[in-house]
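Engineer: sequence first, predicted model second:
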Amino acid sequence: MDIPLGGWRMRAAGGFTGRANSTLTLGNPGMPIADALVRTVEFAHAHGIGPCAHVVVGSPAEAGIEAAGWHVDETHPGGAESLVMTGPLSPGEFPGAVVNATPSSEWWELTAGSTTPSDAQRHVLSSYPCVGYGVVSYDEAVVGAVRGAVIGDLLHVSRLAVRPSHRRLGLAGGLLRVLYAWAVARGAQRQALQVATGNTAAIELYKRLGCAEHHRYRYWVPAA
């Protein structure tokens, strides 16, 4: 569910992921911010999720949201603050890495925590028409996964995961390069991704692949 509120967008998807279950506060909501936040709360309650605003750090909306009594959600599962990184694509090959047109049970287990995903997980991760489901195998076992969605000339990278037992082997970088090759074949020329500011290992990986910080965002919630 994605409903416009002026330039804002109120989103709900069964509670799976912060982005899909928050109001994106870009642009002008077409009404005073305090009134727009009331609409945000009403929308969230109507769809069985907690009220939450996705706010770009330093954006025009941020001060108004704070003045309305909302605060940064320090308990958000993904971390209080995330950064958006953008960069070029450097395609390549890597042994054991492949991008599939449909997600396997191993892909679901690594990216969503279960081989039998919920309807909300399926909707958020597999409803877009141009999505690739990357996996990398080591010793004949799937140990890494990633999701890529091509929109226009932009590859959106998400859900990158490598089993703890197989980290620091170069698998994540190799898998990403194979995903880049898949995306370039579908018209992508650059990439974008979100990563929690506390995930320093992932940030350093993306920097090595040519990405740089574009902006930061935080999730804000109303006072109890």
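Structural biologist: Cool, got the structure. Note that the structure is predicted; figures quoted are calculated from it, not measured.

Engineer: contacts, neighbours, all on C-alpha from now
Structural biologist: Will do.

Engineer: mind listing what Thr25 touches?
Structural biologist: Thr25 makes contacts with 7-9, 53-56, 61, as judged by C-alpha atoms under 8 Å, 6 or more residues apart in numbering.

Engineer: below is an additional structure, to be compared with the one above:
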Amino acid sequence: MEVLVMTLEGVALGSRIVVRHETGRVGPSGGPEMTDVIGHVQSVDDATVTILRRDGDCRTVELQTVVTWKPVPEPAPRRQRARSVSAEQLTRITSRGWPAIESVPLGDWELRAAGRFTGRANSVAAVGSPGVPFDEALTDVRDFYRQRAMPALVQVVVGSDQDSTFRAAGWTALEGYHGGAVVQVADLRQSYQADPAARVASVADDDWLANYGRVDDVPSARAVLEGPDLVRFVSIGTPAVAIGRVVVTDQWAGLSAVEVHPEHRRHGLARRIVETSLAWAVEHGADKAYLQTMRSNTAALALYEPYGFADHHDYVYLQDTGSAQQ
């Protein structure tokens, strides 16, 4: 194991490897069950290695369970059109692009908390199965948020089985402007041009945050915004008068936080931010992109339409109005 750790420490982040490890279960032959994880190395330490698979799922493997590993070549380019990805898979990708400070799995579900900075980071991403009976899953969800003195919220795809099941259990839609969003997607091209006047930084500095305007808890906001490995913060002006955020998760780019100071709107700054963001994303391996915005935000929808963005699915937040904690 010591040799394995030393060898993995020498592998650059982003290298593609395959790891065979024991699952802790008994295999068909009576010996330990083993499975392979293949993907790009996201992090490695003395105890674990985290690998990003092609489908956007991150797997953390304990080194003490590893039987063998080896580098593998990059696959031949294959392009899956953005519209062909399921809402369930895309929800997982968007969650990794906007990661909660606390993330606890419950089967396929993800229980998220981040100091109440945005609904996306403070709700259950309820896609797939919780792996336990629904009533038991509800108890786990309520306990998770009760322990953090937070309201229990779930994010569900509109029209999905989860949407119907939660509503049947008495959960109701969160009202107001931030009660849900439309997720739009686009296939990317290679011809975007980064604006030479735009700054592309790896951190959300005070100037950038001042333009975002939705930050009450700066440490929590920075932890979420800066959480992914491949994320950049784009700005124009000194001090900044236009900003945006772009993240790359495997082959997906996520655009968010495109804001222009009211006194500088209608001068094309938002398009310059988007163009620069997409150019950076393509350079870092993205061939598809997503964004999340309110259906009532007609200005944002008009901004992204020329780039080929089209509706993929809607999601809504449901609240536990029948629980005593509410």
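Structural biologist: Done, it's in. None of these values were measured; they are calculated from a predicted model.

Engineer: report the TM-score for the pair.
Structural biologist: The pair, once superposed, lands on a TM-score of 0.91 when counted by TM-score structural alignment, normalised by the length of the first structure; 219 aligned residues with a C-alpha RMSD of 1.7 Å.

Engineer: one step back: mind putting the contacts of Thr25 of the first structure in a markdown table, secondary structure included?
Structural biologist: Written out in a markdown table, the entries for the contacts of Thr25 of the first structure read as follows (DSSP: H, G, I helix; E, B strand; the rest coil):
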| residue | secondary structure |
| --- | --- |
| Gly7 | coil |
| Trp8 | strand |
| Arg9 | strand |
| Ala53 | strand |
| His54 | strand |
| Val55 | strand |
| Val56 | strand |
| Ala61 | helix |
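
Engineer: most surrounded residue in the residues you listed?
Structural biologist: Ranked by neighbour count (other C-alpha atoms under 10 Å), those have Ala53 at the top, with 31 neighbours.

Engineer: any idea which of the contacts of Thr25 of the first structure is closest to Gly113 of the first structure?
Structural biologist: Distance to Gly113 of the first structure across the contacts of Thr25 of the first structure (C-alpha to C-alpha) is lowest for His54, with 24.1 Å.

Engineer: map Gln191 of the first structure onto the second structure.
Structural biologist: Residue correspondence, TM-score structural alignment: Gln191 of the first structure in this structure matches Ala289 in the second structure.

Engineer: check which residues of the longest helix that the second structure contains are buried.
Structural biologist: If each helix of the second structure is counted by residues according to DSSP state H, the longest one is helix 269-283. Within helix 269-283 of the second structure, the residues that count as buried by 16 or more other C-alpha atoms under 10 Å are 269-282.

Engineer: for Thr50 of the second structure, state which of those is nearest.
Structural biologist: Sorting these by how near they are to Thr50 of the second structure, with C-alpha to C-alpha, puts Ala281 at the top with 22.0 Å.

Engineer: that closest one and Gln251 of the second structure, how far apart?
Structural biologist: Distance of Ala281 of the second structure to Gln251 of the second structure, given as C-alpha to C-alpha, to the nearest Å: 9 Å.

Engineer: now swap in Arg142 of the second structure and tell me
Structural biologist: When distance is defined by C-alpha to C-alpha, Arg142 of the second structure is 34 Å away from Gln251 of the second structure.

Engineer: and Arg120 of the second structure, by the same measure?
Structural biologist: Using C-alpha to C-alpha, one gets 21 Å for the distance from Arg120 of the second structure to Gln251 of the second structure.

Engineer: ok, the two, which is more surrounded?
Structural biologist: Arg120 (22 against 19).

Engineer: I figured the more buried one hits Thr94, correct?
Structural biologist: No: counting by C-alpha atoms under 8 Å, no contact exists between Arg120 of the second structure and Thr94, whose distance comes to 9.1 Å.

Engineer: tell me the SS of Val67 of the second structure?
Structural biologist: strand.

Engineer: give the equivalent position in the second structure for His215 of the first structure.
Structural biologist: Looking across to the second structure (by TM-score structural alignment), His215 of the first structure lines up with His313.

Engineer: so that match is in contact with Val183, correct?
Structural biologist: Yes: with contacts counted by C-alpha under 8 Å, His313 of the second structure reaches Val183, the gap being 5.4 Å.

Engineer: could you check which of these two has the larger neighbour count?
Structural biologist: Val183 (23 against 19).

Engineer: can you tell me how far the residue nearest to that one when sequence neighbours are not counted is from Ser256 of the second structure?
Structural biologist: Beyond its immediate neighbours in the sequence, the residue positioned closest to Val183 of the second structure (C-alpha to C-alpha, 6 or more residues apart in numbering) is Gln292, lying 4.6 Å away. Here the criterion is C-alpha to C-alpha. By it, Gln292 of the second structure lies 7 Å from Ser256 of the second structure.

Engineer: kindly report the same for Ala302 of the second structure.
Structural biologist: Using C-alpha to C-alpha, Ala302 of the second structure is found at 15 Å from Ser256 of the second structure.

Engineer: which residue ranges of the first structure form strands?
Structural biologist: For the first structure, the strands defined by DSSP state E occupy 2-5, 8-11, 23-24, 53-56, 71-72, 81-88, 97-100, 131-138, 141-151, 154-162, 190-196, 212-221.

Engineer: now the ones you listed as CSV including distance to Ala46 of the first structure?
Structural biologist: Converted to CSV, those look like this (distance: least, C-alpha to C-alpha, whole Å):
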stretch, distance to Ala46 of the first structure
strand 2-5, 13
strand 8-11, 12
strand 23-24, 14
strand 53-56, 16
strand 71-72, 22
strand 81-88, 26
strand 97-100, 36
strand 131-138, 30
strand 141-151, 29
strand 154-162, 28
strand 190-196, 28
strand 212-221, 16
